[in-house]
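> Sequence first, then the predicted structure:
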Amino acid sequence: MSHSSLVKLRTGLEISQFGLGTATFGGLYTSITDEDAVSTVNTALSSGITYIDTAPHYGKGSGERRLAKALAGKSGFHLSTKIGRLLVPAVNSLDPDFADTDTNVVREFDYSADGVERSIRESLERLEMDYVDIVYIHDPDDPVYTEQSIKEAYPALEKMRDKGFIKAIGVGMNQSAVPTRFVNETDIDVVLIAGRYTLLDQGAAKDLLPAALARGVDIIAAGVLNSGILANPVAEATFDYAPASPEILRKVLRIKEIINSYGISLISAALQFPLRHPSVKAVLVGCRSSQEVIDNTDAFDVSIPEQAWEDLARSHLDS
């Protein structure tokens, strides 16, 4: 398995099966510099990574602006961003999750047709792009937002696609039930599913993945380390952005024991696992430095024997 191998999505777009997530460019939990962002992107592109994801949510626009600086003058990449949170003027608006946030704006959920068009145009301005390859409807978890996204946001995205501002339409969420509705009720191209099809949590295998396979919808798996525990399963590890329970930690340590017996690291197995499902075309992994890109792609490229996966399956640890 190679991180730079290209996969073709149903729209004809070809992306690397290892994509670069850039929530870190908004200073997710820890601040980074513009130079960090540039070196991260440079290393990713030079290693053959061609897919990069961002969102207005990341640092309230600062993530997109940083990415624009990092991509200036470069080619050979495909980019996705998201709609659902408009950025409106404010004064001294801090953010506990993003250290490098824009303090002059606040987020407002908006899945209306007008909100979609405004969000895309503002993202393109921040990114200094004429178009983006994929736009995801981001986190329409509230039932009101779900209905509005299906009835208003999705048709608005179709119009933006017809105008040439985007090439593919997706939905990006941390749950599988609502994306499954999109797969069944719209002609969506791709789903970005975070944390619900991993070595530790395969909730999406019950609804989203079979629906996507039946309808020919592509899946990109994000959050494959479940917010850190599948990278470093220690007592203070987090699972789904909260302290991991003793039960979860024990399960991860057992997975680690099995995979380590083959001389394979836990992170290698975690990065590769989602791609074993035929509907999953790529994984999206957040990196905040050049070294993290190198470490994660090296881990992704490790060959894992089929016997190791079979042993995990027999132990009912990945089901």
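Received, thanks. Numbering: from 1, shown residues only.

> from here on, contacts and neighbour counts on C-alpha atoms
Fine.

> Would you state the helices of this structure in chain order?
For the chain, the helices defined by DSSP state H occupy 34-46, 62-71, 113-127, 143-148, 154-162, 177-185, 208-215, 246-260, 266-272, 290-300, 306-314.

> what's the closest of these to Ile229?
helix 246-260 (7.7 Å; Cα to Cα).

> re the thing from before, let's have the helices of the chain in a markdown table, adding mean neighbour count.
Formatted as a markdown table, the helices of the chain follow (neighbours: other Cα atoms under 10 Å):
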| stretch | mean neighbour count |
| --- | --- |
| helix 34-46 | 19 |
| helix 62-71 | 22 |
| helix 113-127 | 20 |
| helix 143-148 | 15 |
| helix 154-162 | 19 |
| helix 177-185 | 20 |
| helix 208-215 | 20 |
| helix 246-260 | 17 |
| helix 266-272 | 24 |
| helix 290-300 | 18 |
| helix 306-314 | 13 |
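
> Among those helices, which comes closest to Arg10?
Using Cα to Cα, those put helix 208-215 closest to Arg10, at 10.8 Å.

> How far does that closest one sit from its chain's centre?
19 Å (Cα atoms, centre = their mean, to the nearest Å).

> okay, now the one to match up with it:
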Amino acid sequence: MRTLGRSDVRVSPLGFGAAGISNLFSAIGEEQAYDTVHTAWRHGIRYFDTAPHYGLGLSERRLGAALRDFPRADCTVSTKVGRRLEPSDAGGDDLGHGFAVPATHRRVWDFSADGVRRSLEASLERLGLDRVDVVYLHDPDDHAEQAFREGYPALEKLRAEGVVGAIGAGMNQAEMLTRFVRETDVDVVLCAGRYTLLDQGAAAELLPAAVERGVSVVVGGAFNSGLLADPKPTATYDYTRAPAEVLDRALRMNEAAARHGTTLRAAALAFCAAHPAVASVLVGVRSADEARDCAEQFEAQVPAAFWRELRDTGLLPAEEPS
């Protein structure tokens, strides 16, 4: 277990991203979601991340129900604020946002102090918990002014009150997260998709700044939404069809992994975990088999010769740790 920044919150090196159990792209049953969480637990995962955005609250409800079978003190739970859920009678489904659930609610962007507290209270109710360990400002890309002026101070106050143990921001970009690291007193930032075998954008400024400031980084999107888990022409990269050049790089990495007796999945996870700023790597899984495989791949040893080949062939920058 690793401690987040200067907080007392500890996370497992491999974390559980709970978007997948909230019908991301296609529906899964309650039993499958339950089994997925339980399998992750049996394989040592103790950090679980969710958000109201995922399945319009379904992720929080399913995760909370599954975690009730385990001692609360033994697991770390994070959720996010910034999108409040309001009831809607519009009908239809939520596939426009990527989730196969009825559109019973609508998302309302709100990084105000009141919105932060209201969102967290609703999350606790859905989770069935009296507290969460970590709260992130979720995707404040287009709401920077309110997030820094109102949302962040609200989280700082919640931390001071002991309502949450650690605070931070979670985004799919590195630039604004670097600003959070340098200009605020966050404990952790969640960076999705910007520090992977295919995209080292976070390495330029975010990760060095985090090390310098003593802020932890949680890396999400280690597989870049699928391409690094199973590279093929139909695979997605950042939730869209992979560009030809990126697909070619992934296929070449996959061939190198096979030559060295490892897998691209193991290498993708190992790469994310190797940087000294990184406290945990989140994987999004939707089945017991996927949870088991990710845990096993995370524990696998990736041969040094594999990393040398990637650097020698220009597939990986020479300065990146692994």
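That came through, no problem. Just so it is clear, the model here is predicted, and its values are computed rather than measured.

> now what about the TM-score between them?
Put the two chains on top of each other and the TM-score (TM-score structural alignment, normalised by the length of structure 1) is 0.95; 312 aligned residues with a Cα RMSD of 1.3 Å.

> The helices of structure 1: which one's closest to Pro96 of structure 1?
In terms of Cα to Cα, the element of these nearest to Pro96 of structure 1 is helix 62-71, at 14.7 Å.

> Save the helices of structure 1 as JSON lines, and put in distance to Asp201 of structure 1 too.
As requested, these are arranged in JSON lines below (distance: least, Cα to Cα, whole Å):
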{"stretch": "helix 34-46", "distance to Asp201 of structure 1": "27"}
{"stretch": "helix 62-71", "distance to Asp201 of structure 1": "28"}
{"stretch": "helix 113-127", "distance to Asp201 of structure 1": "32"}
{"stretch": "helix 143-148", "distance to Asp201 of structure 1": "23"}
{"stretch": "helix 154-162", "distance to Asp201 of structure 1": "28"}
{"stretch": "helix 177-185", "distance to Asp201 of structure 1": "14"}
{"stretch": "helix 208-215", "distance to Asp201 of structure 1": "13"}
{"stretch": "helix 246-260", "distance to Asp201 of structure 1": "10"}
{"stretch": "helix 266-272", "distance to Asp201 of structure 1": "11"}
{"stretch": "helix 290-300", "distance to Asp201 of structure 1": "19"}
{"stretch": "helix 306-314", "distance to Asp201 of structure 1": "13"}
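
> In structure 2, what range does stretch 290-298 of structure 1 match?
Using TM-score structural alignment, stretch 290-298 of structure 1 lines up with residues 288-296 of structure 2.

> returning to that earlier point: can you check which of the helices of structure 1 gets nearest to Asp95 of structure 1?
The nearest among the helices of structure 1, by Cα to Cα, is helix 62-71 at 12.1 Å.

> The closest one relative to helix 34-46, how many degrees between them?
Angle of helix 62-71 of structure 1 versus helix 34-46, following axes from the mean of the first three to the mean of the last three Cα atoms, to 10 degrees, is 60 degrees.

> start and end residues in structure 2 for helix 62-71 of structure 1, please.
Counting by TM-score structural alignment, helix 62-71 of structure 1 corresponds to 58-67 in structure 2.

> Just give me the match in structure 2 for Phe165 of structure 1.
Under the alignment (TM-score structural alignment), Phe165 of structure 1 maps onto Val163 of structure 2.

> From Leu190 of structure 2, how far off is the nearest residue to that match once chain neighbours are set aside?
Distances taken as Cα to Cα, 6 or more residues apart in numbering place Arg131 nearest to Val163 of structure 2, at 6.6 Å, with adjacent residues excluded. Going from Arg131 of structure 2 to Leu190 of structure 2 by Cα to Cα, to the nearest Å gives 20 Å.

> Who has more neighbours out of those two?
Leu190 (25 against 19; other Cα atoms under 10 Å).

> what's the spacing between the residue positioned nearest the centre of structure 1 and Ile193 of structure 1?
Nearest to the centroid of the C-alpha atoms of structure 1, with distances taken as Cα atoms, centre = their mean, sits Ala222, at 4.0 Å. Plainly put, Ala222 of structure 1 is 6 Å away from Ile193 of structure 1 if you go by Cα to Cα.

> And Trp309 of structure 1, by the same measure?
Trp309 of structure 1 sits 22 Å away from Ile193 of structure 1, going by Cα to Cα.

> Also Tyr111 of structure 1?
19 Å.

> So which of the two has more stuff around it?
Under the neighbour definition other Cα under 10 Å, Tyr111 of structure 1 and Ile193 were set side by side, and Tyr111 has more, 29 against 26.

> Return the residues in contact with the more buried one.
Listed by Cα atoms under 8 Å, 6 or more residues apart in numbering, the contact set of Tyr111 of structure 1 reads Ile83, Gly84, Arg85, Pro140, Tyr145, Gln148, Ser149, Glu152, Ala153.

> one more time with 10 Å
83-86, 117, 119, 137-138, 140, 144-154, 156 (Cα atoms under 10 Å, 6 or more residues apart in numbering).

> ok, now Leu228 of structure 2?
Counting by Cα under 10 Å, 6+ apart, the residues that Leu228 of structure 2 touches are 196-198, 221-222, 235-237, 247, 250-251, 253-254, 263-269.

> sorry, back to before: how much space separates the match of Phe165 of structure 1 from Asp114 of structure 2?
From Val163 of structure 2 across to Asp114 of structure 2, the span is 15 Å (Cα to Cα).

> For stretch 4-12 of structure 2, measure first residue to last.
By Cα to Cα, the extent of stretch 4-12 of structure 2 from end to end equals 10 Å.

> And for stretch 220-233 of structure 1?
End to end - Cα to Cα - stretch 220-233 of structure 1 spans 24 Å.

> before we move on, what about stretch 223-230 of structure 2?
9 Å.

> Output the residue interval of structure 1 matched by it.
So stretch 223-230 of structure 2 sits over residues 225-232 in structure 1, by TM-score structural alignment.

> what's the offset of the matching stretch from the middle of its chain?
15 Å.

> same thing with stretch 273-283 of structure 1?
13 Å.

> buried ones in it?
Judged by neighbour count using 16 or more other Cα atoms under 10 Å, the buried positions of stretch 273-283 of structure 1 are Phe273, Pro274, Leu275, Ser279, Val280, Lys281, Ala282, Val283.

> The first one touches Leu199, doesn't it?
Which is Phe273 of structure 1. Yes: the criterion here is Cα atoms under 10 Å, and Phe273 of structure 1 meets it with Leu199 at 6.0 Å.

> can you list residues touching both of these two?
Val224, Ile267, Asp318.

> which ones are touching the last one?
It stands for Asp318 of structure 1. Tyr197, Thr198, Leu199, Leu200, Asp201, Gln202, Lys251, Ile255, Phe273, Trp309, Leu312.
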